[in-house]
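Asks: My questions are about this predicted structure, shown below with the sequence.
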Amino acid sequence: MALLVLGVVAGCSFVVAGLVTRAQVPGGHGGGLMAGIGLLLLLAGLTYIPGRAAQFLGNGFGWVALTLLAHLVLAIPEGRVRSGALVVLLYGGMSASLVVWAVDGPRPFAIAVAIYMWVFGGVLAGALVWRWLVRVPRPRRHTFAPVALAGGVMVLTMWMRQGAGIWPDGSHASSAEPMLHLGALAALALWPLAVLAGMLRARLDHVAVARVAAQVDRTPEALEAVLATVLRDPSLRLVQGTDGPPPVGAGRSCVSLGSGEAVLVYDAALDADPALVRSAAAIARLVVENERMRAELAARLAEVRASRARIVAAGDAERRRIERNLHDGAQQRLAGLAVTLGRIRVNDDGKLAGLVDEAAAGLRDAMAELRELAGGIHPVILTEAGLGAALRSLAEGAAVPVAVEAPDGRLSAAVEQAAYFVAAEALANVVKHAGASKVTVTARVDGGLLRLDVRDDGIGGARMDGGGTGLRGLADRVAALDGTLCLESPPGQGTSLRAELPVQERR
């Protein structure tokens, strides 16, 4: 009864595993063959029905199932038996065994057939081990391992059992046959489970690749390492920018990633699972495309920064030109008019003295305003003495007390100008809006940055996006130098305007 139950379990396990394999691999023939073997194993249960005919049919179905099972094992992993000699040995041995088994009475060739069965069972088991170690590529060994292990045990025990069942005296049992029969059926019932375990491990590979899809922010180099680990293919390479055909040798395959010349080169054994290759290629394609877009974005940002810096530099150059024109042009002409008015007064008889004095006073005021305007456009002291002197000069002319702490060293002209105009705009806003009683201006170089901080004790409430354009313009100027501008102005607690600018000290 135990043998019958095990036989039914083995047959059902083959049928179920075959149907599952057929559903998961629609284009393959292994699933249908497994299901057919399962049906033959169920029909082999006729052996336990009394009567010569039932036993003959049951054993015949068992022999055919065993032969087809050996054929299926030999076809792993390519799906076909590549050696014609093995096919001849397999089906020739089955035919001879059937003839010997069908003979009643003495069997003069039974010992030879039994030895053949044992030897061929060992050959089948050895073929499985050899295929796992040599023929099956590394990326597929983990899925083939349970099939090879369980299949080797199953084939060896099944064929040894069949060989033990043929003896010259006409009996169908030796002392070892019952134990071999029980072990063979147990191994037979477990082998389909090993096949399903291999399919499950292959499915887990798909899950692992899908998890990699959540990491498309990786660099191509990092993705290459992850895919090589997940797919168990240490030779996998993500090749970009190749000139001509990709480096694909024997046993290698590649798939284009559709982004320039990028290709994914991998072990050809992975082609046995096209869906897995497509998933890996899709992820690699996303990463390569993201990397390309990041490179383009970085290039465009660099171009924008360079253009902003050029705009700021052009504006500064224009300010210097206007300052020079005012100094060399309008101021010189006004100075000439002052000299002329002085001569008129000296030569006058006294009638025009009052008018000349009035005109001279107005001229002096105009010249003072013009000098102040020219200094605001581009202060000469900033160019000649540097940021520290310019900030102290700015504080001296402020309408509120200003304490300045600034270095005397020179920095690049662009950084000094940006810092100066930040301080000038902040002091102008203090006078106009803050109602402050004191202001502190601190500038220091720390860690490759110029840190400028303008603080007041006024009413606060200032905003970067307020009605004026001064702070927004300063933010653009600072950003053009890869710097930052930060405003903190809680109501009733004063205002702090901080600028950080990358610096290169002037030598």
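Replies: Happy to help now that I have it. Residues are numbered from 1 along each chain as shown.

Asks: Every contact and neighbour count from this point should use C-alpha atoms.
Replies: Will do.

Asks: Could you pick out the longest helix of this protein?
Replies: As assigned by DSSP state H, the longest helix anywhere in the chain is helix 274-325.

Asks: So which bits of whichever helix or strand comes after that helix are buried?
Replies: Moving toward the C-terminus from helix 274-325, the first helix or strand encountered (DSSP states H and E) is helix 331-347. Burial within helix 331-347, assessed by neighbour count using 16 or more other CA atoms under 10 Å, is assigned to Q331, L334, A338, L341, G342, R345.

Asks: Pasting the second one now:
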Amino acid sequence: MAGDTVVRPRTGSGSELFDRVAVAIHRRGVRVALWSAAAVAEVAVLAPLVLRGGPVNPIEVVLRLVGGSFTACGLVAWQRRPDSRSGMLMTATGFAFLLPALFSEHESLFAATVASWLSDLWTLFFIPLLLTYRTGGRLPTTVDRVLVGAVVVEIVVLAPLWLVFADDPATFLLVVPDAEIAQVVDTVQRGLYLALSVGTAVVVAVRWRASSTPGRRAMLPSVAGALCLLLWSVLLTVDLVWGGTRHPLLLWITVCSIVLVPVAFLTGLLRSRLARGGLADLFGGLATMHPADLQTALARVLHDPAFAIAYAVPDGGFVDVDGAPVELPRSASGRSVSRMSRDGVAVAALVYDRSLDDDPELVEAVGGAATIALENRLLQAQSDARLAELQASRQRLVTAADTERRRIERDLHDGAQQRLVTLALQLSLIQRRIRDDPGAAEQLVAGASAELAMSLAELRELARGIHPAALEQGLEPALQALVLRSAVPTELVVEPGPRLPRPVEFAAYFVASEALANVAKYAGATAVTVRLTRSATGAGVEIADDGVGGADPSAGTGLRGLADRVEALGGRLRVTSPPGGGTVVAAELPTS
């Protein structure tokens, strides 16, 4: 049983590029190369601090750990959640931190140029990470695109422009050393980054406020990143207003926050694994869990109080766990729908917060749990129905056996027994008259002989009803005897083959016997066909007439008793009897 989860599509060339890179990251050699590059780069930026001698600035050490933190968490997230672009952006942010730090330890003009120009390169990936964390890697609004575009302008235009006029440090781009112009460009850069940080934080805050409770919980990593940007904004404000005098505590808080941000993102991306751990506790009770209890338990796992399970009904609609009709939400409602089907037929639907669309593994796991519970309920219902049918069948068999015993007792009492009593009286009279009136005795002997013959005939007929003697010769002779005694012209068609097992012959005979008796009593037919067929795994007997039809198997005990007899052998009895179209009684009996 697999559902059709509603997931926002990714389109465009950027998506194709991401897909190609995502495939590459799952190649073992590429993963090893990226991990190795990250480890080498982190050691390379930390080693100079340790080997240069003298006191080491702890803040500088923590700052150089930022790149390793982002790359490590990003690579783990990228591997575990390849469907999300956040892992790729985290990895890119980490390498963007490490790249300028690697060149800052060298004294060449080229190294100084790269270190100064790309010092803010990490924001080109970090800001999109915050803006696209819950949108599948897309920039959904114009504001998002403007913010990212402003980052590109700063890196591509303002950063090299500042290097054209700044002579500290000296770079390849230095053309016109002018401290005043460099200061103006630097101020514009800091002001732009201040606006970018505040703008990004505002966008994240607005989305967080507009989200549902599960959506807000899912956005917590973005909120943590936005708070980190605000702290950087405070530092930029201090630089602009007070000329770079930074309070150590504020600096420590800001630096530590950005080190912990990738951990928050990794935890958010992997929270589906934690939630699936909660599902494991449910599996033991799924078989007996009531639908309302299942819905409550899954809502608790998803942290979505409004989570609902809708069950499909034959008319194409859905009902809730209490059986009340329910309409599935539309796409604009902020809720998503994952449909579950069984053999191509819809059986249920999960209704959950749209923020979970970015966590397809969790939705799939919850759908699997719901499917297992639903299948258990269906199996339990089928088992209960079969048990009820078995109990009813047993009751009918007991009733039929009691009825048959009473019929035999009545037939014996009213038929053969009465004749035998009469015969005994006649024999007593013969004994008294045989000497005095031989003629009368002779007449009594003739009457007694007739009574005895009739008694034997009745006993034979009764015995034939209990176990037909013709079956000793096989099913075909027994059916021929039935056809010859039928009150309606009957044709017998038998496929040749080996003799069937006795229980199968017995059941087939009684199906034919009961069906022919019903034709004679109720069908008003002019012709009947009895057909015996064989297959590799069973046999079939079919009795078809051209009568009035309209037979109802549930209206009497005869056909119902035949069905019980056939089903007891693992077979199936079908009755087709449209009004005016004749009746067909067909039994399929397994032979192996």
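Replies: The structure has been received and is ready for your questions. From a predicted model like this one, the values you see are computed outputs, not experimental measurements.

Asks: Provide the aligned range in structure 2 for the longest helix of structure 1.
Replies: Applying TM-score structural alignment, one finds that helix 274-325 of structure 1 aligns to the residue range 360-411 of structure 2.

Asks: could you pull out the strands for structure 1?
Replies: For structure 1, the strands defined by DSSP state E cover 237-239, 252-256, 263-267, 402-405, 439-446, 449-456, 484-488, 495-502.

Asks: Tabulate those strands in TSV, adding columns for distance to R392 of structure 1.
Replies: Output for the strands of structure 1, formatted as TSV (distance: least, CA to CA, whole Å):
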stretch	distance to R392 of structure 1
strand 237-239	59
strand 252-256	65
strand 263-267	62
strand 402-405	6
strand 439-446	9
strand 449-456	13
strand 484-488	21
strand 495-502	18
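
Asks: From V445 of structure 2, how far out is L456 of structure 2?
Replies: 16 Å (CA to CA, to the nearest Å).

Asks: Can you give me the neighbour number for V345 of structure 2?
Replies: 10 (other CA atoms under 10 Å).

Asks: where along the stretch 51-200 of structure 1 do the helices fall?
Replies: Per DSSP state H, counting those that start in this stretch, the stretch 51-200 of structure 1 carries helices over the ranges 52-74, 84-102, 110-130, 138-164, 177-212.

Asks: so which of the ones you listed comes closest to A2 of structure 1?
Replies: helix 177-212 (8.2 Å; CA to CA).

Asks: and the closest one with helix 138-164, angle?
Replies: Orientation check (axes from the mean of the first three to the mean of the last three CA atoms, to 10 degrees): helix 177-212 of structure 1 against helix 138-164 gives 170 degrees.

Asks: how big's the offset between helix 177-212 of structure 1 and structure 2?
Replies: Superposing on structure 2 places helix 177-212 of structure 1 at an average distance of 2.4 Å from its equivalents, by mean CA distance after the TM-score superposition for structure 1.

Asks: Can you name every helix or strand that that helix contacts?
Replies: The contact analysis (3 or more CA pairs under 8 Å, 6 or more residues apart in numbering; DSSP states H and E) places helix 177-212 of structure 1 against helix 2-24, helix 138-164, helix 220-230, helix 274-325.

Asks: again, 10 Å this time
Replies: helix 2-24, helix 30-43, helix 138-164, helix 220-230, helix 274-325 (3 or more CA pairs under 10 Å, 6 or more residues apart in numbering; DSSP states H and E).
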